[in-house]
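**Student:** build the 3D model from these lines:
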Amino acid sequence: MALDDLKDAVTSADVAKVEPKRDQFGRSYATGRRKNAIARVWIKPGTGKFIVNGRTLENYFPRPVLRMMINQPFSTINAVDQWDVMCTVTGGGLSGQAGAIRHGLSRALTYYEPGLRPALKAAGFLTRDPRAVERKKYGKAKARRSFQFSKR
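**Tutor:** The predicted model follows:
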């Protein structure tokens, strides 16, 4: 009987409604990280304008695979060309920067519209990828590679 009471208490409890986080300009901000890259992302509803470090997305990321990777959160929520994105990204290479922008974009979308969180979470875009380059050890040529062995 106590278990049924507990179950009713849990179902009838008011679940805390998450409030959207927006600034005075109607934008949401989030930080995304991948490898050594850090992306600061601002989003607001618009026409699909995408600015990365003062340049267009096509200009900054010439490879279509990276542009497709960045736009994955929009295609997941069926909102392509409905958001204006402005981001600054530093550190790492182009692949890490694209991953950082995707992570920051997903987080910013959940801050703007908390109802989008389940879809983005299921796609795995809200998880920070912890993989990074292993450090070089002394006595080794690289992180694990040994120097070439010479018998004579």
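**Student:** for the rest of this, base every contact and every neighbour count on C-alpha atoms.
**Tutor:** Will do.
**Student:** strands of this structure, start to end?
**Tutor:** All strands of the chain, identified by DSSP state E, fall at 28-34, 37-45, 50-52, 55-56, 83-90.
**Student:** could those be laid out in CSV, adding distance to A9 and mean neighbour count?
**Tutor:** Formatted as CSV, these follow (distance: least, C-alpha to C-alpha, whole Å; neighbours: other C-alpha atoms under 10 Å):
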stretch, distance to A9, mean neighbour count
strand 28-34, 35, 23
strand 37-45, 38, 22
strand 50-52, 46, 18
strand 55-56, 52, 14
strand 83-90, 40, 19
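**Student:** Proceed likewise with the subsequent sequence, for comparison:
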Amino acid sequence: MIRAGILALGIAALSTAAFAVEPDEVLSDPVLEDRARAISANVRCVVCQNEPIDSSNAGVARDLRVLIRERLVAGDTDQEIYDFLVLRYGDFVLFKPPFKPSTYALWLSPFAILLIGGVAVAVSLSRRPRKPASKDTHLSAEEETDLAKLMKEDTSL
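**Tutor:** So this is what the prediction gives:
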């Protein structure tokens, strides 16, 4: 059992290496490579959608990684690269798109859903029948007699 767990962990660790930047993409300048990795971590794979291009095996992700490195070598700033990618693929390509009219729905929808859910819960609770508050919690004489009979029968079993 333990051996199988260790084997599974080893396979998982090795499989993550397969989903990394390929060796032929790595820049010889470590500063540029660090910038490329930082940019790639913030760019969404347009095929995988919720995976950064830095860890995606999709062909488009590879093309984007190469493009980013080419533009870095050409002297582009990080912002110029982001602007180029947004121009080509739209704001969706960024994991943190800018807050502007075309992305308001993206940024505000979680709050709207939370608000709608809160209102639905409040309405549901307000329509729920309330238990009448009874000041008289004592049993009537007839109920006391019935209860005594039931308890007597229960103890005789």
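**Student:** TM-score them against each other, please.
**Tutor:** Overlay of the two chains. TM-score (TM-score structural alignment, normalised by the length of the first structure): 0.27; 63 aligned residues with a C-alpha RMSD of 4.2 Å.
**Student:** looking at the strands of the first structure, which is nearest to L105 of the first structure?
**Tutor:** Of all the strands of the first structure, strand 37-45 sits nearest to L105 of the first structure, with 6.2 Å by C-alpha to C-alpha.
**Student:** packing partners for that closest one?
**Tutor:** If you count contacts as 3 or more C-alpha pairs under 8 Å, 6 or more residues apart in numbering; DSSP states H and E, strand 37-45 of the first structure packs onto strand 28-34, strand 83-90, helix 94-112.
**Student:** of all these, which one is nearest M68 of the first structure?
**Tutor:** helix 94-112 (9.5 Å).
**Student:** any idea of the angle that closest one forms with strand 37-45?
**Tutor:** 40 degrees (axes from the mean of the first three to the mean of the last three C-alpha atoms, to 10 degrees).
**Student:** so which elements touch helix 94-112 of the first structure?
**Tutor:** Looks like helix 94-112 of the first structure contacts strand 28-34, strand 37-45, helix 64-70, helix 72-76, strand 83-90, helix 117-123 (3+ C-alpha pairs under 8 Å, 6+ apart).
**Student:** out of the ones you listed, the one nearest H103 of the first structure is which?
**Tutor:** Nearest to H103 of the first structure among these is strand 28-34; the distance by C-alpha to C-alpha comes to 4.7 Å.
**Student:** which other helices and strands contact the closest one?
**Tutor:** strand 37-45, helix 94-112.
**Student:** select, out of the strands of the first structure, the one closest to G99 of the first structure.
**Tutor:** With C-alpha to C-alpha, the closest approach to G99 of the first structure among those belongs to strand 28-34: 5.7 Å.
**Student:** tilt between the closest one and strand 83-90?
**Tutor:** Using the same axes, to 10 degrees: strand 28-34 of the first structure against strand 83-90 is 40 degrees.
**Student:** about what we covered before: would you list the strands of the first structure in JSON lines and tack on distance to D4 of the first structure?
**Tutor:** Formatted as JSON lines, the strands of the first structure follow (distance: least, C-alpha to C-alpha, whole Å):
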{"stretch": "strand 28-34", "distance to D4 of the first structure": "41"}
{"stretch": "strand 37-45", "distance to D4 of the first structure": "45"}
{"stretch": "strand 50-52", "distance to D4 of the first structure": "52"}
{"stretch": "strand 55-56", "distance to D4 of the first structure": "57"}
{"stretch": "strand 83-90", "distance to D4 of the first structure": "46"}
